[in-house]
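Participant: coords please:
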Amino acid sequence: LKMADESDTPEVSELKQKINKWLDEHKNVLELNIRETSPNHGLVGYYSVIGQTQNFTQCGTAPDSLFIHSADNMYFNIGFAEKISRTDSVDTLRKQFQFVALDKLPMPDLQAPSNWIITPQTPISSFSDGVTIESFENGRIRYHIDTNFFAVYGNIPQEHPIMDAPSPPGTYLQVRRNFQGKITIDMPMFAT
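Facilitator: Predicted structure coming up:
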């Protein structure tokens, strides 16, 4: 049997070393302070993004109950049990809060080739433990996430991937390593 590392290309091996060095230098902690000041950037109601106007009855799928933030190197969301409005209190948000998902986060100062997407991975796709909604005022939310990551994943997006086929060698990697995440998010909700 060949170990996965035996088939790494030189670029993948070098990138894995950089990731391990980054984690060592940061003492196995990813600290992020994500702040948006423009009302046009921030968390956007998911269903307004996809153009969905139906009313849903499933938990967390009502319009204005799921909010996403998408940028070049970030994609994350926060979900609530019921519709949230700009005038709700922080206590209402805390009671209605259901989960966050951290699909894509940056690793600041990690020197990775520009064609690679590198992101830490949580053990489960969405979670509520370790999330504290600190404030909500005038449609602006601030929340803090203390979580664990189990790996760093990287890939070179393929223009025309073949369904159910493995990615070509040298286009993906995973560095399995437990580390902490301390993330503060401060941005407007209902961004346009």
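
Participant: CA only for contacts and neighbour counts going forward, please
Facilitator: Noted.

Participant: Can you tell me the number of residues neighbouring S135?
Facilitator: Here the neighbour count serves as a burial measure; for S135 (other Cα atoms under 10 Å) it reads 16.

Participant: Can you list the residue ranges for strands in this structure?
Facilitator: 29-35, 44-45, 66-71, 74-80, 97-104, 117-121, 131-137, 140-155, 172-188 (DSSP state E).

Participant: Now show me the structure for the sequence below, then we'll compare the two:
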Amino acid sequence: MAAEQDTPEVASIVARIGSLLDTHKNKLEIDLTQETIEFSQHSGNLFTGNKPQVAITLGFNDEGLTKDSDLAQFVANFNFIALDRLPVPGLDGVPSQWEIYPQTPISSFSEGVTLEQYDPSTQILKLAVQTQFFAIYGSVPQKHPIADARAPKGTYLQVRRDIQGVIKLNAKLVFSS
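Facilitator: The predicted structure is shown next:
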């Protein structure tokens, strides 16, 4: 529900999010397999994938993984996934300046993550993630935000619910060496 202090635009977006969640019984199925996302290697054991509406980090325990490693090595060394930004499929009619994404209750996790397949010839790692989101968050990025100040009215929203997340992902691992 929109709060009394919300602008009409925020109230409209909150209503759209609520309707979407009601329609899908508080379940978000996010299929990111249509387009392979490149994950660049950082610090030896971290891979980060960024594209519009998507920011995900994969962490592994072993810095010795290579493009020729097999699925069992990736599974044995998997440490965490961080879902920093994901799209909300089916959420239409939101003005383009808004960034809207689901939020996990913790910043990174490993439970519910399945590494399904890895092909050394393409370096594509297929993953499935079952997780919980606690809210759908939205904001209008500010060009020069004032440190420690509240966001201006009408530039922030959060719809809190227990939301089941099902994510499918093809990650092209780009090794730095």
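
Participant: Output the strands of the first structure in TSV; the columns should cover distance to V90 of the first structure.
Facilitator: Formatted as TSV, the strands of the first structure follow (distance: least, Cα to Cα, whole Å):
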stretch	distance to V90 of the first structure
strand 29-35	18
strand 44-45	18
strand 66-71	16
strand 74-80	13
strand 97-104	10
strand 117-121	29
strand 131-137	5
strand 140-155	9
strand 172-188	14
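
Participant: quick one: what's aligned to F67 of the first structure in the second structure?
Facilitator: Residue-level alignment of F67 of the first structure against the second structure, with TM-score structural alignment as criterion, gives F47.

Participant: any idea how far the spatially most central residue of the first structure is from T87 of the first structure?
Facilitator: With distances taken as Cα atoms, centre = their mean, the residue of the first structure nearest its centroid is L102 (2.5 Å). From L102 of the first structure across to T87 of the first structure, the span is 26 Å (Cα to Cα, to the nearest Å).

Participant: cool, V100 of the first structure as well?
Facilitator: Distance check for V100 of the first structure against T87 of the first structure: by Cα to Cα, it reads 21 Å.

Participant: Among those two, which residue is more densely surrounded?
Facilitator: Neighbours of V100 of the first structure and T87, each counted by other Cα under 10 Å, are more numerous for V100; the result is 21 against 11.

Participant: Skipping adjacent residues, who's closest to that one in space?
Facilitator: Distances taken as Cα to Cα, 6 or more residues apart in numbering put I78 closest to V100 of the first structure, at 4.4 Å, once the chain neighbours are dropped.

Participant: Which residue comes closest to the residue nearest to the centre of the first structure once chain neighbours are left out?
Facilitator: Closest residue in space to L102 of the first structure, ignoring its immediate chain neighbours: F76 at 4.6 Å, by Cα to Cα, 6+ apart.

Participant: for the alignment partner in the second structure of that neighbour, what are its contacts?
Facilitator: By TM-score structural alignment, F76 of the first structure lines up with I56 in the second structure. Contact analysis of I56 of the second structure by Cα atoms under 8 Å, 6 or more residues apart in numbering lists T48, G49, N50, I81, A82, L83, D84, R85.
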